[in-house]
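Colleague: Everything below, folded, please.
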Amino acid sequence: MPDPGLSPLQSSLPAAAARFGAHVLAEALAHGRGAAEDAPAAAALPLPPTLPFGRGPGAEAVPADVPVPDGGPTPAMERILRGPSGLGTVALSLARRAEPPAPRVLEAPEPPELPEPAVGRPIPGLYHHPVPEPDPLRVEEVSRRIKAWALDEVELYPEDWEDQFDGFSVGRYMVACHPDAPSIEHLMIATRLMVAENAVDDCYCEDHGGSPIGLGGRLLLAHTALDHLHTTKEYHPQWEESLHADAPRRAYRSAMEYFVRQSTPSQADRYRHDMARLHMGYLAEAAWAQTDHVPEVWEYLAMRQFNNFRPCPTITDTVGGYELPADLHAQPAMQRVLALAGNATTIVNDLYSYTKELATPGKHLNLPVVIAEREDLSDREAYLKAVEVHNDLMRDFESEAAALAAACPAPSVLRFLRGVAVWVDGNHYWHQTNTYRYSLPDFW
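Modeller: Sure thing, here's the model as predicted:
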């Protein structure tokens, strides 16, 4: 499906994305003073060429307001603020333009009557960054399109699951996490993949008929919807038919087809790799469930590094309409940033879903439960310790992202790091405000 360009419901929110993630890049200022003097460190990560991929017509650059320390910016930080120069690079500038272009006049329909957003209650003591309410016009349009896709294109759920689908609020989730997406269709890339991933989790692993028994076989066949089977002509039709056999496979197949049309081959392969990591994490948790094993805390955290949200922030450049080059994405420093982001956001899920999971039959492993059992703590003590584990991961994520931004101030690196930070904040926002799904324990 070709990119339709800017939706009629496009707003000025992408320009406001500069206010998000600044807490990460601002830390780079402290590191930038040394980065200018530390040529070998910066040289380890070469600057990429300017890449025009994926920028839809009318898409605007995402400016950044980065504070400058006393004494003025260092040469390294001037480079970050100034951005690239030369033909075709204005769209990647991270500084505000002196004369911004006049906005297009778009005839948007009257905004629908929307309910007041659910504020929710943040977990006391949890380190997080509040975000503004996501653009309601985008939320409404993404919600409409994803429901039509789920019902009409992939027949994802029966009628009696409709309330749960609506309660997931995936449109609000994805708009909050990707405010710099240049069009509604770019947002839909992330939204379809998110819904497909949750369908696999629910139907294969958990709430809606999931079971650890036989999970490996189901995941393997579903994964071929993402990473196609290359077989003989005799058996290829049977595999192709299998991709329509159940809702999770239909969702994976369709979401991936849309994704590869908007992504580069390296971005698609990156996503397949992270989904393989996710499926390996599912299998580890299933194996523990079958043997009634409660892992050590460090073992649980190892499992959660794979069974986590990492596939979502790793596509932030595709959704943003640009590409972080493969060699820069593969750098160990970038991989560490992504791992920490995935780990922190997944512990957010453990904490907000704690009471929901305790209400389900059987033992559901999450970080507070594992800490309580393995470290002989009360439920309250274990939960509060899990909050501190999250906070440590968040601070490490921000510190490592700031160090990488200072060491490699390439425009695509800076924008990608900002996008990951925005995703982390948007993920917390969705968990906090989704009172349909989550409620907090009475520990304060």
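
Colleague: Only C-alpha atoms from now on, for both contacts and neighbour counts.
Modeller: Will do.

Colleague: Who are the contact partners of Ala150?
Modeller: By Cα atoms under 8 Å, 6 or more residues apart in numbering, Ala150 lies in contact with Leu156, Tyr157, Ala251.

Colleague: Out of those, list just those in helices.
Modeller: Ala251 (DSSP state H).

Colleague: Cross-check the contact I'm expecting between Asp317 and Pro325.
Modeller: No: contact criterion Cα atoms under 8 Å: Asp317 and Pro325 do not qualify, at 9.8 Å.

Colleague: more neighbours, these two?
Modeller: Each of Asp317 and Pro325 has its neighbours counted (other Cα atoms under 10 Å); Asp317 has more, 25 against 19.

Colleague: What are the contacting residues of stretch 272-288?
Modeller: Contact partners of stretch 272-288, identified using Cα under 8 Å, 6+ apart, comprise 205, 211-213, 215-216, 219, 223, 226-227, 294-295, 303-308, 310-311.

Colleague: Just give me the neighbour total for Asp152.
Modeller: Counted with other Cα under 10 Å, Asp152 comes out at 10.

Colleague: That one in helix, strand or coil?
Modeller: helix (DSSP: H, G, I helix; E, B strand; the rest coil).

Colleague: and what of Glu381?
Modeller: Look at Glu381: counting by three-state DSSP, its state is helix.

Colleague: if I look at it, how far off is Tyr173?
Modeller: Here Glu381 is placed at a distance of 30 Å from Tyr173 (Cα to Cα, to the nearest Å).

Colleague: Who has more neighbours out of those two?
Modeller: More neighbours surround Tyr173 than the other of Glu381 and Tyr173, with 24 against 15 (other Cα under 10 Å).

Colleague: hang on, isn't the more buried one packed against Asn427?
Modeller: Yes: the pair Tyr173 and Asn427 passes the contact test of Cα under 8 Å, sitting 7.0 Å apart.

Colleague: To compare with the earlier structure, here is another sequence to fold:
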Amino acid sequence: MSLSHTIIADLRGAPPGDLGRLLPTGLGTSAARAFLKPFHAADDELFCPGALREDVALGDFVNEQVVAWADQVGIYSGRLEKLRACGFGRFMMLAHPGALDADRLVAAAKCLVAEWAADDYYVDEVELGADPMQVGSRLANLHAVTDPAQLPRRYAADMDDHHRLQPISVAFRTAMEHLSRYASITQMGRFQHQMATLFLAWTQEADWHANRRTPPVWEYLVQRHLNNYLPPMILVDVLAGYEVPAQEFYQPLVRQAFTTAGNAAVLINDLYSGAQESENDFNLPTVLVANEGLTRHEAVLRTVEIHNELMHTFVGLATQLSATGSPMLRRFLADTWAWLGGSRQWHATSGRYHSAPSSPTSPSSPTSPSSSTSPSSARS
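Modeller: Prediction:
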């Protein structure tokens, strides 16, 4: 059974079929060697690697640390069991197989959960106080935490008092403090840039909700380019303990490759989260149905096709860059490839999208996501 049919079967509660996985030969393998012989799936199957690591104990440890932190800072109050079921600690364990330090994974998981919580509390989840008319102001104020604002003394105290009462602000401040133990000044700046981009994307989504407008497909894909998975992916080299030189990281082809990978990864989210969303939420299949008159089945297949096009573009760029780039860049591209596989694995098995997490020993068999156990019914 192809993956697209598996996802459709999931939506109907039918048992899924086996999914092929691409496993590079090892963490020490050069990116060029890993990308030159990609797995070629049929047109209606996802072209994506599988996870390189499944360490249940490590994932559980990171997850418990993050749930305890969430309780401490005050996010997801009353929903901590649902947060635990999401397995965000496992997400980071899967996505960063080159990271052997559990505390680095905890720092990254805190940042990830802070991002998800901001989306839930400010953008998507009405039960948590989300209001499209306030998204812009809330995110602008939050940006003053992620990239600290310098106010005149008489007003700085007012701003600090405001953020002390906002669990999302406390979550971001403490998560970034933890991350700063491992990220260089340059790497922290890259993370801050991606957060600003993400906040901009959420204001665009709020505009759609406030004006009750379904965007055309191209505009939705622009929003997903901004609201992709680069905020957590930007920590790939931080967690593995190295740093891609700035002259390579910001090279246009490198940026194109990295953003393309992030865009492809977020479409995996669109496929697996669809059953959890309200009628007012947006995902690529929904937008395709509204704009192009496709059936839900056809829209899922089209989404898989678009995902695969992006992935093939990334593979082509990564192969080219790996042949000429520094060892750090080659490692970064290989770690990005591994991140994509870990992310796919998490989406296929997480309690956020499924009634119960799938067994780690059966990574290609997601269960039916018909009953959400996530802290939010939102898209992310």
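
Colleague: TM-score for these two?
Modeller: Taking TM-score structural alignment, normalised by the length of structure 2 as the basis, the two superposed chains have a TM-score of 0.81; 329 aligned residues with a Cα RMSD of 2.3 Å.

Colleague: hmm, back to that, buried ones among the contacts of stretch 272-288 of structure 1?
Modeller: Buried members of the contacts of stretch 272-288 of structure 1, counted by 16 or more other Cα atoms under 10 Å: 205, 211-212, 215-216, 219, 223, 226-227, 294-295, 303-308, 310-311.

Colleague: ok, back up a step: format the contacts of Ala150 of structure 1 as a markdown table; extra columns: neighbour count and distance to Ala333 of structure 1.
Modeller: Shown next, in a markdown table, are the contacts of Ala150 of structure 1 (neighbours: other Cα atoms under 10 Å; distance: Cα to Cα, whole Å):
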| residue | neighbour count | distance to Ala333 of structure 1 |
| --- | --- | --- |
| Leu156 | 22 | 38 |
| Tyr157 | 15 | 40 |
| Ala251 | 30 | 33 |
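
Colleague: Out of the contacts of Ala150 of structure 1, which is nearest to Tyr436 of structure 1?
Modeller: For the contacts of Ala150 of structure 1, the minimum distance to Tyr436 of structure 1 (Cα to Cα) is 18.5 Å, reached by Tyr157.

Colleague: State the distance from the equivalent of that closest one over in structure 2 to Ala130 of structure 2.
Modeller: Matched to structure 2 by TM-score structural alignment, Tyr157 of structure 1 sits across from Tyr76. Computed as Cα to Cα, the Tyr76 of structure 2 to Ala130 of structure 2 distance reads 14 Å.

Colleague: And for Tyr155 of structure 2, the neighbour number?
Modeller: Neighbour count of Tyr155 of structure 2, defined by other Cα under 10 Å: 10.

Colleague: Just tell me what it corresponds to in structure 1.
Modeller: So, by TM-score structural alignment, Tyr155 of structure 2 is matched to Tyr235.

Colleague: what does Gly316 of structure 2 give?
Modeller: Matched by TM-score structural alignment, Gly316 of structure 2 corresponds to Ser399 in structure 1.

Colleague: check contacts around its match.
Modeller: By Cα under 8 Å, 6+ apart, the contact set of Ser399 of structure 1 is Val24, Glu27.

Colleague: Where does it sit, in terms of helix or strand?
Modeller: helix 379-407 (DSSP states H and E).

Colleague: which residues in structure 2 does the helix or strand following that helix match up with?
Modeller: The helix or strand immediately downstream of helix 379-407 of structure 1 is helix 411-433, counting by DSSP H and E. Using TM-score structural alignment, helix 411-433 of structure 1 lines up with residues 327-349 of structure 2.

Colleague: Could you grab the helix/strand/coil label for His129 of structure 1?
Modeller: Under the three-state scheme (three-state DSSP), His129 of structure 1 adopts coil.

Colleague: OK, contacts around Gly26 of structure 2?
Modeller: Applying Cα under 8 Å, 6+ apart, we find Gly26 of structure 2 in contact with Leu52.

Colleague: go on, the one 4 residues further on?
Modeller: Residues near Ser30 of structure 2 by Cα under 8 Å, 6+ apart: Ser322, Arg330, Arg331, Ala334.

Colleague: Leu393 of structure 1: what's its closest spatial neighbour, skipping adjacent residues?
Modeller: Nearest non-adjacent residue to Leu393 of structure 1, counting by Cα to Cα, 6 or more residues apart in numbering: Ala344, 5.4 Å away.

Colleague: ok, now Pro232 of structure 2?
Modeller: Nearest-residue entry for Pro232 of structure 2: Leu112, 6.2 Å, with adjacent residues in sequence omitted and distances by Cα to Cα, 6+ apart.

Colleague: Distance check, that neighbour against Met233 of structure 2.
Modeller: Going from Leu112 of structure 2 to Met233 of structure 2 by Cα to Cα gives 10 Å.

Colleague: These two: who's more crowded?
Modeller: More crowded of Leu112 of structure 2 and Met233, by other Cα under 10 Å: Met233, with 26 against 22.

Colleague: what's the burial count for the alignment partner in structure 2 of Arg172 of structure 1?
Modeller: Matched by TM-score structural alignment, Arg172 of structure 1 corresponds to Arg90 in structure 2. By other Cα under 10 Å, 27 other residues sit near Arg90 of structure 2.

Colleague: and what of Arg212 of structure 2?
Modeller: Look at Arg212 of structure 2: counted by other Cα under 10 Å, it has 10 neighbours.

Colleague: Over to Asp376 of structure 1?
Modeller: The burial count for Asp376 of structure 1: 11, using other Cα under 10 Å.

Colleague: picking up where we left off before, tell me roughly how far whichever strand or helix holds the residue nearest to Pro232 of structure 2 lies from structure 1 on average.
Modeller: For Leu112 of structure 2, the element it lies in under DSSP H and E is helix 102-118. With mean Cα distance after the TM-score superposition for structure 1, helix 102-118 of structure 2 departs from structure 1 by a mean of 0.8 Å once superposed.

Colleague: for stretch 189-203 of structure 2, same thing?
Modeller: Its matched residues in structure 1 lie on average 0.7 Å from stretch 189-203 of structure 2 after superposition (mean Cα distance after the TM-score superposition for structure 1).
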